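Participant: Sequence and computational prediction follow.
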Amino acid sequence: MDSLAALADPTRRRIVEILARGPLSSGQIAARFDITPPAVSQHLKTLKAAKLVRARAEAQRRIYELDREGVEALAGWVNDLRRFWSGKFDALESALRR
């Protein structure tokens, strides 16, 4: 799944924001939402498929954290866009000053 498609959902964006502060169990994540734990699990599954989060086993729990590789790939794509638009805005500024 594409990371942008995964982030189109506000609940998934919020999960990513929460995990940016540090790893949490699925139960800890679910406790922060007014939806069922199985619904949170489905969101986590989607984020894992998009390579934005990963899970590790810790005893009987799954601990979720941001997937550095996937997040860096997304950030790189955004930075490429930023450089593209920055150049366009610089050219527009130059044209307007003339």
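Facilitator: Alright, I've got the coordinates.
Participant: Every contact and neighbour count from this point should use C-alpha atoms.
Facilitator: Will do.
Participant: What helix or strand is the residue sitting nearest the centre point of the chain located in?
Facilitator: The centre of the chain sits closest to Val16, judged by CA atoms, centre = their mean, with a distance of 4.6 Å. Using DSSP states H and E, the element containing Val16 is helix 10-19.
Participant: A further structure is provided below for comparison with the first:
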Amino acid sequence: MNPEILRALAEPTRLRIVELLRNGPITVGEIASKLQIRQPQASKHLKVLNEAQIVDVDSVANRRFYKLRSQSLQEMDYWLSTFRSLWKNQYDELDEYLTQFQNQRSREE
């Protein structure tokens, strides 16, 4: 996985931008307004997201619409999926322990 993806998403404002873009393409102005930041700040964050290949930009007349790139998010999802089996095993072990604990307490009562 491209470590730039995680680096870019580690900044809270950029993560909030990605969450906004989940609903579809929007302009820099709309992002700035919804996050209550100045447009140059929004543009700076979008540049980082673009360089990390998390967003794409489409120009329509004099407006720039930003949208999520599914490929980068799929890459991150695949990377995270390699850890899911570890989590599942730990949850299964916890479930087994709790069941044994409850059974033992029931016998003691």
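Facilitator: Perfect, thanks for sending it. Owing to the predicted nature of the structure, the values given are computational and were not obtained by experimental measurement.
Participant: Quick TM-score on the pair, please.
Facilitator: Between these two chains, after superposing, the TM-score reads 0.85 (TM-score structural alignment, normalised by the length of structure 1); 97 aligned residues with a CA RMSD of 2.0 Å.
Participant: quick one on the thing from earlier: what does the next helix or strand after the helix holding Val16 of structure 1 contact?
Facilitator: Counting by DSSP H and E, the next helix or strand C-terminal to helix 10-19 of structure 1 is strand 24-25. With CA atoms under 8 Å, 6 or more residues apart in numbering as the contact definition, strand 24-25 of structure 1 has outside contacts at 61-65.
Participant: Which residue of structure 2 is paired with the residue nearest to the centre of structure 1 in the alignment?
Facilitator: Using TM-score structural alignment, the partner of Val16 of structure 1 in structure 2 is Val18.
Participant: Not counting sequence-adjacent ones, nearest residue to that match?
Facilitator: Nearest non-adjacent residue to Val18 of structure 2, counting by CA to CA, 6 or more residues apart in numbering: Leu68, 7.2 Å away.
Participant: Could you measure from that neighbour over to Arg107 of structure 2?
Facilitator: According to CA to CA, to the nearest Å, Leu68 of structure 2 and Arg107 of structure 2 sit 55 Å apart.
Participant: just Pro3 of structure 2 next, same as before
Facilitator: Following CA to CA, the distance that separates Pro3 of structure 2 from Arg107 of structure 2 is 51 Å.
Participant: repeat for Ala10 of structure 2
Facilitator: When Ala10 of structure 2 is compared with Arg107 of structure 2 (using CA to CA), they lie 49 Å apart.
Participant: Perfect, I'm done here.
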